[in-house]
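Asker: Predicted model and sequence follow; I will ask about them next.
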Amino acid sequence: MNPITIKDFTIYFENQGFNAINKWIKENKPSTIFVLVDDKTMENCYPYLMPMIETTATIEVIEIDHGEEYKNIDTCAGVWSALVELGCDRNSLMINLGGGVITDLGGFIASTIKRGIPFIHIPTTLLGMVDAAIGGKNGVDLGHLKNQIGVINPPIMTIIDPAFLRTLPQQHLVNGSIEMFKHGLISDRVYWKDMLHVTDYLSDTFNSLIYQSAVIKSDIVSMDPFEKGPRKALNYGHTAGHAIESFLMEHPEREAVLHGEAIAAGIVIESYLSVHYAGLSTKAYEEIKEWYTTLDFKFSFNDDEVMQMIQLMKYDKKNTNGEIKFVLLDTIGSFITNQVVSNEDIIKAFQELKI
C-alpha cells in the first residue's frame, strides 16, 4: 500500500512506517525519544514496537491511565511536568502509541511543550487508525464537553499497522468500524456497501478497507485542513453523538458507551433529519437504520433527556451565532453542511433509536 501524503505529513502502512521512523531518527538525531502510552498499550503494544525502533538516543516512557475520563488538562499537566523533569528540549521526539485518547492528548502535549516538539502517531486501535490519528486535530475534553481545548497541528507521520488490532476485543473493533461506515456515507456509496459485507476485522480484505478509509479522510483533510468547509462532513453523526457521549459522562449512573457506539446513534439521528431537511430518500434512511439495528446497541432517552442533550449540542465547534448546525446527507455518498433544524425534529429523531 502506497504512503498517503497530506501536505506536511505522511501516513505509512505496516513495516514501511517503521522504516520511515528509523530514517527520520537517523537524519534528525533527537536528543530524547519520549513514548506516551496508557497502561493497556504499555502491556500489549509497547513490546511489539520497541524492537522496530533503531536508535542510540535515550528512550523515556510516560504512562497514563487508559480511558476518555483521563483526556483532560490535569493529565496534560502531569505529562508536561514529566517531560520537563526528564529533560525534554526542542530537539526531543514524542511517539504517541495508543488509541484516540493517546493520539489526541499526546499531539496536544507535543504541540505545546516548549512551544512545540515533533511527534509521531502510532495508533493501536481501529478508531485511531481510520480517524483520530489522521488530520492533525489534537486536544482534550473540558469536563464532560468533548474536544473543547486543542490545536490543529499535524504529526511528522502516522504509522498504521493492523497487527495492533489483534490486541483488541471485538467490541473495540466494531467501535472503530463506525467511522469507516461514516466515511462511506459522506463520500462513497460503493465503500459503504463494501463495509456492509465485512465479517472479519483481521483479514487482508479488511486491511484494504482501512487503507481506503485513510484515503477518504486524507482527501477531505487536504481540501480543508482547518475545517472551514468540506472537512465539517467528517463530523457527520457527531453533533448528536458527542452530545450523547457528554450526557452519559455527566450521568455516571447510566451505562457508559464507546465513542463509535455513540456516533452510530448519532448517524441514525442525523440520517432521520437528513430525510426531512436534505432530501435523503426514505429508502436510503431505512438502509442506514437496518445497519444500525444489526449493531444491537441499546439507546433510549426520554424527551427531557433529549432537551438536555440539545443544550450540549450548542457547544459543538461547527456552530456559529448560537445556532446548532448539522452535517446532513442528501444521498448516500453526498453531504451538505451548516443545516439548522428544529428542536422538535431533533426530539423526534432521537425516538428512532428505540428498536
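Answerer: Received it, and whenever you're ready, just let me know what you need.
Asker: drop to CA atoms for contacts and neighbour counts, all remaining ones
Answerer: OK.
Asker: Pull the number of nearby residues for residue 274.
Answerer: 25 (other CA atoms under 10 Å).
Asker: Contact partners for it?
Answerer: By CA atoms under 8 Å, 6 or more residues apart in numbering, the residues touching residue 274 are 280, 328, 329, 330.
Asker: repeat for residue 269
Answerer: Listed by CA under 8 Å, 6+ apart, the contact set of residue 269 reads 237, 240, 346, 349, 350, 352, 353.
Asker: adding another structure so you can compare the two:
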Amino acid sequence: MTLPVADAYNIEIGGIGAGHFEWLRARDYAGWVVFVDTNTREHCLPLLAGYLDHPNLAIIEVPPGEPNKHLGTCQRMWEDMFRAGVGRRWCAIGLGGGVLADMSGFVSATFKRGIDFLQIPTTLLSMVDSSVGGKLGIDFFDVKNSIGVFANPIAVWIDPVFLQTLPPREIRSGYAEIIKHGLIADAGQWWELQNIRALEGVDWQRIIPKSVDVKRRIVLEDPFEKGLRKALNFGHTIGHAIESYFLATPQRLFHGEAIAAGMIMEAWLSHQLDELSAADLETITRYFLHHYGHQPIPAAAFDTLLALMQQDKKNEDHRINFTLLHAPGKARINATATGEEIWGAVGYYNERMRE
C-alpha cells in the first residue's frame, strides 16, 4: 500500500523486497550508509542483507535508546560518516525505531548541508509516528527533541515483519500513538480500538495504514507545525515532561508509556477546560489504565515537571501550550493551563488505581 505525501515522498506499507532496492539503485547514488543500533543490527539488518549490495556500503552502529539521543551520539555518527567517505551524492538509510529515525534523519539532513535519506522503521512507534512527517531532532538541555530540523526522507518503507523482532513492551509503547491518532482525528478508529483488550495477535497490517493516514493528512495540511499539526501533541506536553523526569530513574518509562499517562491527564484537562464529557474521560482513562497500568507521579517531582513543560518548544508567550479534546476525534490546539490546573490533572491521575 502506498500513501502519497504531497510531492515530497511516499510511504509504502507492506513487505520490503528487491523492487524497493532496485528503485533505490536506479537513483544512482555514489554510496549507501545504513544506520543501525545494537538491536536492529542483530535482528533487523539480516532481513535486508540480501538487498544491500551497493559497492560503496557503510554500516554505522549507534547505541540504542532515548538516553543516547543527544549531540554526542550525533557527533560520533558524523565522524563515522567522514571516516567511511560518505559524500553529498550518498543516501542514508535509517533502520530502527523512533530514536534512530530522529537521529539518523537529523544527522543526514545536516551532514555536508544535507544528503538524501530514507526511513525503514522497525518499531510500531516509528512506523505510525516518528518516521512520518519530516520532524527530526535530538534531546538537549534535558528537553525532548529541542534541537532539530524539518526535512523529508525520499521514502518511508513500513514492513510489519519487523514487529516480530520486538518485545511486548515495545509494541505497547507504539500502540499509544495509534490510540492518540484515533482520539484527535478519527472517532471511528478510537471506538474500533475499544475492541482490542490484548495486543497479542493484533492484525497490525490492517491497523497501521489507518493510523499512518491520520498523521499523513495532518502533515499535508500543516507540514511545519504552524497550526493543525499541533493536534498531534495531545498527551505530549505532560507526557514528554514525565518521560524526561523518569529517564534518569530506575522507573524509566518508554515513550508510549509516558504519553499514555500524559493523555489521561490532558483528557482530564479537556474535561475541566473544554467540552470533553465525563463519560468520555472515564472511557479514555480506563482504556489507558487497562493497557498501561499506573506509574505514580511523586509530589516532589511537580516543580521539575512544570519546569520541563515550560521549556516545551510548542509554548507561546511563556504560557504552557496544550492540545485538548472536544470529544473523541475532535481536538483543539493552542489551549493553555495554569500550574494549579496541571497539578489537578496530575492529582487525578495519581488517584486512579491500576485497572
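Answerer: Yep, it's here. Since this is a predicted model, take the numbers as computed values, not measurements.
Asker: can you map out the helices along the stretch 101-250 of the first structure?
Answerer: 126-127, 170-187, 189-196, 204-223, 238-250 (DSSP state H, counting those that start in this stretch).
Asker: Skipping adjacent residues, who's closest to the aligned residue in the second structure for residue 322 of the first structure in space?
Answerer: Counting by TM-score structural alignment, residue 322 of the first structure corresponds to residue 318 in the second structure. With sequence-adjacent residues excluded and distances taken as CA to CA, 6 or more residues apart in numbering, residue 318 of the second structure is closest to residue 310, at 7.1 Å.
Asker: Thought residue 317 was touching the one you found, still the case?
Answerer: No: with contact defined as CA atoms under 8 Å, residue 310 of the second structure does not reach residue 317; the gap is 10.5 Å.
Asker: Would you confirm that residue 59 of the second structure contacts residue 38?
Answerer: No: applying CA under 8 Å as the test, residue 59 of the second structure and residue 38 come out as separate, 11.6 Å apart.
Asker: If you count surrounding residues, which of these two has more?
Answerer: residue 59 (16 against 13).
Asker: What residues in the first structure pair up with the helix or strand in which that one is found?
Answerer: Using DSSP states H and E, residue 59 of the second structure sits in strand 57-62. Strand 57-62 of the second structure lines up with residues 59-64 of the first structure when matched by TM-score structural alignment.
Asker: what's the mean gap between the matching stretch and the aligned bit of the second structure?
Answerer: Superposing on the second structure places stretch 59-64 of the first structure at an average distance of 0.7 Å from its equivalents, by mean CA distance after the TM-score superposition for the first structure.
Asker: Run the chain-centre distance for the strand holding residue 59 of the second structure.
Answerer: Distance of strand 57-62 of the second structure from the chain centroid (CA atoms, centre = their mean, to the nearest Å) equals 23 Å.
Asker: List the contacts of it.
Answerer: Against strand 57-62 of the second structure from outside (CA under 8 Å, 6+ apart): 31-38, 41, 73, 77, 80-81, 84.
Asker: returning to what we had before: buried ones only from the contacts of residue 269 of the first structure, please, as a ChimeraX command.
Answerer: To isolate the buried members of those in ChimeraX, using 16 or more other CA atoms under 10 Å:
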select :237,240,346,349,350,353
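Asker: Tell me which entries of the contacts of residue 269 of the first structure lie within helices.
Answerer: 240, 346, 349, 350 (DSSP state H).
Asker: and the last one, what pairs with it in the second structure?
Answerer: Read that as residue 350 of the first structure. Using TM-score structural alignment, residue 350 of the first structure lines up with residue 346 in the second structure.
Asker: Without its sequence neighbours, what residue ends up closest to that match?
Answerer: Nearest one to residue 346 of the second structure, counting by CA to CA, 6+ apart, is residue 265 at 6.2 Å.
Asker: What residue in the first structure is paired with that neighbour?
Answerer: That one, residue 265 of the second structure, aligns with residue 269 by TM-score structural alignment.
Asker: That match and residue 276 of the first structure: what is the separation?
Answerer: For residue 269 of the first structure, the distance to residue 276 of the first structure equals 11 Å [CA to CA, to the nearest Å].
Asker: Comparing the helix or strand harbouring the residue nearest to residue 346 of the second structure with the first structure, how large is the average distance?
Answerer: Taking DSSP H and E as the criterion, residue 265 of the second structure maps to helix 255-273. Average distance, helix 255-273 of the second structure versus aligned residues of the first structure after superposition (mean CA distance after the TM-score superposition for the first structure): 0.3 Å.
Asker: Nearest spatial neighbour of residue 311 of the second structure, chain-adjacent residues omitted?
Answerer: With CA to CA, 6+ apart, the residue lying closest to residue 311 of the second structure is residue 143, at 6.9 Å.
Asker: show me what contacts the equivalent of the one you found over in the first structure?
Answerer: Here residue 143 of the second structure is matched to residue 145 in the first structure, going by TM-score structural alignment. With CA under 8 Å, 6+ apart as the criterion, the residues that contact residue 145 of the first structure are 246, 312, 315.
Asker: got it, and residue 275 of the first structure?
Answerer: 281, 282, 285, 330.
Asker: All the strands of the stretch 251-355 of the second structure, in order from the start?
Answerer: 321-327, 330-336 (DSSP state E, counting those that start in this stretch).
Asker: Okay, angle between the last one and helix 168-185 too, please.
Answerer: Put plainly, it is strand 330-336 of the second structure. 90 degrees (axes from the mean of the first three to the mean of the last three CA atoms, to 10 degrees).
Asker: how about the ones in helices among the contacts of residue 269 of the first structure in TSV, adding distance to residue 262 of the first structure?
Answerer: Below are these laid out as TSV (distance: CA to CA, whole Å):
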residue	distance to residue 262 of the first structure
240	8
346	16
349	14
350	12
